[in-house]
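Participant: Need coordinates for the following:
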Amino acid sequence: MTSRRFGTALALPVLTAGLLATLSPTATAQEAQPRQVPVTHSCVGVPYPNPNEVLQDPPSWIPSWAVGALRPLISTTTFNTSEISDSVTVTAPERVEPETEFTVRLQPGAMMRDREVSRLNYDFRVPAGATLVGSRIVPGTAQGLTGSPTLTRINAAGQPSSTGEFLRVSAGNLTVHNRPAWDRTLNNGGGWGEGLRTGANQQFRLPAIELTLTGVDGATVTTGLRTGPVAPAAGQDISTGFLTEYNTYSVGAFGVNLTATVGHANYCSATGLGRQALSTTKVHSTYQTDTEIEVQLEALTGDDVRVSAEVTPNPGRGVVEFYDGDTLIGRSAVGEDGTAELVWKFRDPGMHPVTARYVGDDEYLSSESDARTVEVTVPGEVVVEPEPEEPVDPVFPEPEPALLGSLTGSLGS
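Facilitator: The predicted structure is shown next:
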């Protein structure tokens, strides 16, 4: 048996504070603590420009002498693979009230590449189980990047769409997916270094985004990355993508100098924990409960005494603790009908104040019943109640004769 219990006088202020916090979606979001979710992006680097395009079917505007000069240079660029370690910082409430707005904040961690990076994009899934009321880039949270970060809602093809399944962090949706076929190649100049970009061996961090959401009662709202295939492949369905500069070559003939930049178009898929939910928020109302207890008021030591408790509104789950005074005498699960029972043998005679306490959870708050006192006696012991005494009329003493005569004489005079 345990002699520790939570006093009602102390529990009520705590419950009240907790209830106010959970009923206020703003307070809940503010009190949510940031946590780190480790993510690994597995990447494949596709040669860029594609050597086959240059060597087998070069564009007509490239002089034949330039193709011949570039052929041995571009052909050395091959496919590569790499991994990027990431740690997404997530701030989200664990529980909110139905149909109330709440905020989730997500930010990728610090990263670094050994070559110049450009046209960087990072894709999140539009949260499941919720209505997306609004979304924005948090100003001043990007680090080590050139370009102005934007947040664009896109469809699976990467096109802006108000009903798209994904949210893309980029710079104006300039990505590896929509790069020009020949970018900064043969003096073409424009495009390779556009979008979000950073230098080689320079630490950078994408900006945080804030999502304003609402959910219906009973929903579970989850956020996550755009996952795509486990094995990375060229295409839209990836967690992040970018261009990396590999090398720059210069060739000249007939008094004309041409420059060709050869690199990789990198496509990355989230692996491990990155394929799971970044945050989970439960949407449900909070209920103040009431617990009532039923027990026989007289018992013998050693007899089985059934103590029952009913919790309203019915949570259909949870635990009720039963106490004899301050001593915990047992626990019982709440059934589908909202009741819990305990069979107990009182060992000591005397008066036993019995109470029941529903432990509660984040949806159904705890409550404690009033005490019911059980009088416990020893078997065979006769308890005789004392007979009440009959009321007795007051008796006044008779006056003494001398005093009576004196009084009479005085009256005669």
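Participant: Only C-alpha atoms from now on, for both contacts and neighbour counts.
Facilitator: Will do.
Participant: give the contact list for S162.
Facilitator: By CA atoms under 8 Å, 6 or more residues apart in numbering, the contact set of S162 is R153, I154.
Participant: at 7 Å what do you get?
Facilitator: Each residue near S162 by CA atoms under 7 Å, 6 or more residues apart in numbering is listed here: R153.
Participant: In terms of helices and strands, where is it?
Facilitator: Assigned by DSSP states H and E, S162 falls within no helix or strand.
Participant: G228 too?
Facilitator: Counting by DSSP H and E, G228 is part of no helix or strand.
Participant: which SS class is T408?
Facilitator: Following DSSP: H, G, I helix; E, B strand; the rest coil, the label given to T408 is helix.
Participant: And for it, the neighbour number?
Facilitator: 11 (other CA atoms under 10 Å).
Participant: and it, what does it touch?
Facilitator: Per CA under 7 Å, 6+ apart, neighbours of T408: none.
Participant: three-state assignment of L10?
Facilitator: What three-state DSSP gives for L10 is helix.
Participant: Pull the distance from the helix or strand containing A402 to the chain's centre.
Facilitator: If you go by DSSP H and E, A402 is part of helix 401-412. Here the centre of helix 401-412 is set off from its chain's centre by 102 Å, with CA atoms, centre = their mean, to the nearest Å.
Participant: got it, and stretch 9-20?
Facilitator: 22 Å.
Participant: repeat for stretch 332-343
Facilitator: 30 Å.
Participant: same check, this time on stretch 330-337
Facilitator: With CA atoms, centre = their mean, you get 28 Å for stretch 330-337.
Participant: Sort out which residues of that stretch are buried, please.
Facilitator: G330, R331, S332, A333, V334, G335 (16 or more other CA atoms under 10 Å).
Participant: so the fourth one touches V319, yeah?
Facilitator: Yes - the pair A333 / V319 is scored as a contact, 4.4 Å apart, by CA atoms under 7 Å.
Participant: One more, please, to line up against the first structure:
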Amino acid sequence: MQNKKIRRLVTPLGVGVVAGATVLAGVPAQAVPSTVTFDNTCLATPSAVAGPQSQTQEASIVVDAPASVNAGEEYDVVVTAPPLSVPNSNSGSALQSVSRLKVDMEVPQNASIVSSEIVAGTSSGLSGVAPNLLRVNESGAVDANGTILRLSGNNQVIGNSPTASKNSRGGIVALAQPGTNTVFQLPQVKVRLEAGPSGTVDVKLRTAGEAGTYGNDKNYLTFLPEATLLITAWAPTQCSPRDSSTAPLNSGAGPLASTRIVEADKQTTTTVSAPGAVKNGDEVTLTADVDPAANGGTVQFSVDGTPIGGPVNVVNGAATTAHTFDTDGDHAVTAVYSGATGFVGSTSAPKRSASAPTTSSPVSR
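Facilitator: Just a heads-up that it's a prediction; the model follows:
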């Protein structure tokens, strides 16, 4: 009789979630709210006699991030986790608490973290250790160079941490509330990033490697329900974005928001080439090379400060024009690059070219 009651003690204490759609006041005007909805599948493993149990429910996460930023620009990303709802009872068992809550995110690529913080006043129904943000490594240890950003109660979680436990209350705690479900809200987190030189900055949940396997302590969302009937039982729970226990990762493992980095305009150097010596009256080719190789804009050639012809289009970093020297003497040839999208204009140093009535020995360009 007692064993039968223990088996009923803890069912899959699943994650019934809805979108936390609050947009934080003070987010930069260019921020664009993005809501990603996906299925979460959670594995709960009750202590005592009851065996592992699985549950799949819909979840949504809201991210406020700008659609694009300039290279090197600082900007804010605000992430709102969904409210969580856990049944208070099942077959006579009574939920006491849900604790050791944590949500893991990947540290974004192509950007560096300037600061991170919990947004005050955005959580509800929580007690225990105050939520904080820690940067941890794959082993769950605090590491300034870690690849994971962890929302938890000072790293007191069910696993993947030096301060883990699967059979004691700790960390962030949500005590059971009157009613059929205990509902609580984790706080918003705000991360200030500095964009790198190029690419895209993606906000993603932790799903790489072991974190993407079903029922793993490295899963992005884990927690510890506690319930009683005749005894106290614990049900460490791991959740990952998948449609079932045997399904692959779903869209929840992809970018929750993406910010495109607008590359800074590249500084250019323009070099002009012309024969060192030419026969007066012969047509020669003048060439301007733009480095790095721009594909756009124009070059205006000049001789002795006077433009010759009109601007010449730059293709694959080069522009050429034909010119005839009709005056004896030493001439200064220059080229002015106009610049183009992504490239800054530049002016070449003068190239000296002598013209004479007799043919001179050719000089290599």
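Participant: overall similarity of the pair, as a TM-score.
Facilitator: Between these two chains, after superposing, the TM-score reads 0.56 (TM-score structural alignment, normalised by the length of structure 2); 232 aligned residues with a CA RMSD of 3.2 Å.
Participant: Structure 1: which residue goes with I148 of structure 2?
Facilitator: Alignment note (TM-score structural alignment): I148 of structure 2 maps to F166 of structure 1.
Participant: which residues does its match contact?
Facilitator: D123, F124, R125, V126, R153, I154, N155.
Participant: so the nearest residue to it once chain neighbours are set aside, which of the three states?
Facilitator: The spatially closest residue to F166 of structure 1, leaving aside those adjacent along the chain, is R125, at 4.5 Å (CA to CA, 6 or more residues apart in numbering). Put simply, R125 of structure 1 is strand when judged by three-state DSSP.
Participant: now the one 10 residues further on
Facilitator: Classification of S135 of structure 1 using three-state DSSP returns strand.
Participant: Give the burial count for the aligned residue in structure 2 for it, as a bare number.
Facilitator: Alignment note (TM-score structural alignment): S135 of structure 1 maps to S116 of structure 2. Counted by other CA under 10 Å, the residues lying close to S116 of structure 2 total 19.
Participant: In contact with S116 of structure 2, which residues?
Facilitator: Counting by CA under 7 Å, 6+ apart, S116 of structure 2 touches K190, V191, R192.
Participant: Out of those residues, list just those in strands.
Facilitator: K190, V191, R192 (DSSP state E).
Participant: Make sure the last one is actually in contact with V78.
Facilitator: No - R192 of structure 2 sits out of contact with V78 when judged by CA under 7 Å, with a separation of 8.8 Å.
Participant: thinking again about what came up before, mind putting the contacts of F166 of structure 1 in CSV, neighbour count and distance to D86 of structure 1 included?
Facilitator: What follows is the contacts of F166 of structure 1, written out as CSV (neighbours: other CA atoms under 10 Å; distance: CA to CA, whole Å):
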residue, neighbour count, distance to D86 of structure 1
D123, 25, 14
F124, 21, 14
R125, 20, 17
V126, 23, 20
R153, 22, 22
I154, 21, 23
N155, 17, 24
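Participant: aligned partner of the residue nearest to F166 of structure 1 in structure 2?
Facilitator: If you follow R125 of structure 1 across to structure 2 using TM-score structural alignment, you land on E106.
Participant: Its match and R150 touch, don't they?
Facilitator: No - contact criterion CA under 7 Å: E106 of structure 2 and R150 do not qualify, at 8.7 Å.
Participant: residues contacting the closest residue to R150 of structure 2 other than its chain neighbours?
Facilitator: For R150 of structure 2, ignoring the flanking residues on the chain, the nearest one in space by CA to CA, 6+ apart is D104 at 4.6 Å. Contact analysis of D104 of structure 2 by CA under 7 Å, 6+ apart lists I148, L149, R150, L151, L205, R206, Y220, L221.
Participant: re the thing from before, ok, the contacts of F166 of structure 1 in structure 2, which still hold?
Facilitator: Retained in structure 2 (both residues aligned by TM-score structural alignment, their matches' CA atoms under 7 Å) from the contacts of F166 of structure 1: D123, F124, R125, V126, R153, I154, N155.
Participant: for the residues you listed, which one is nearest A11 of structure 1?
Facilitator: V126 (39.6 Å; CA to CA).
Participant: in terms of contact, does the closest one touch T163 like I think?
Facilitator: No - counting by CA under 7 Å, V126 of structure 1 stays clear of T163, with 9.5 Å between them.
Participant: show me where structure 2 has helices.
Facilitator: For structure 2, the helices defined by DSSP state H cover 2-7.
Participant: Distance of the residue nearest to D265 of structure 2 when sequence neighbours are not counted relative to G26 of structure 2?
Facilitator: Nearest residue to D265 of structure 2 in three dimensions, chain neighbours excluded: G342, at 4.1 Å (CA to CA, 6+ apart). Per CA to CA, to the nearest Å, G342 of structure 2 is found 31 Å from G26 of structure 2.
Participant: Check L43 of structure 2 too.
Facilitator: From L43 of structure 2 to G26 of structure 2 the distance is 38 Å (CA to CA).
Participant: Settle it for me: which of those two has more neighbours?
Facilitator: Using other CA under 10 Å, the more surrounded residue of L43 of structure 2 and G26 is L43, with 24 against 7.
Participant: and that one, what is it in contact with?
Facilitator: P52, Q53, S54, Q55, G215, T237, Q238, C239.
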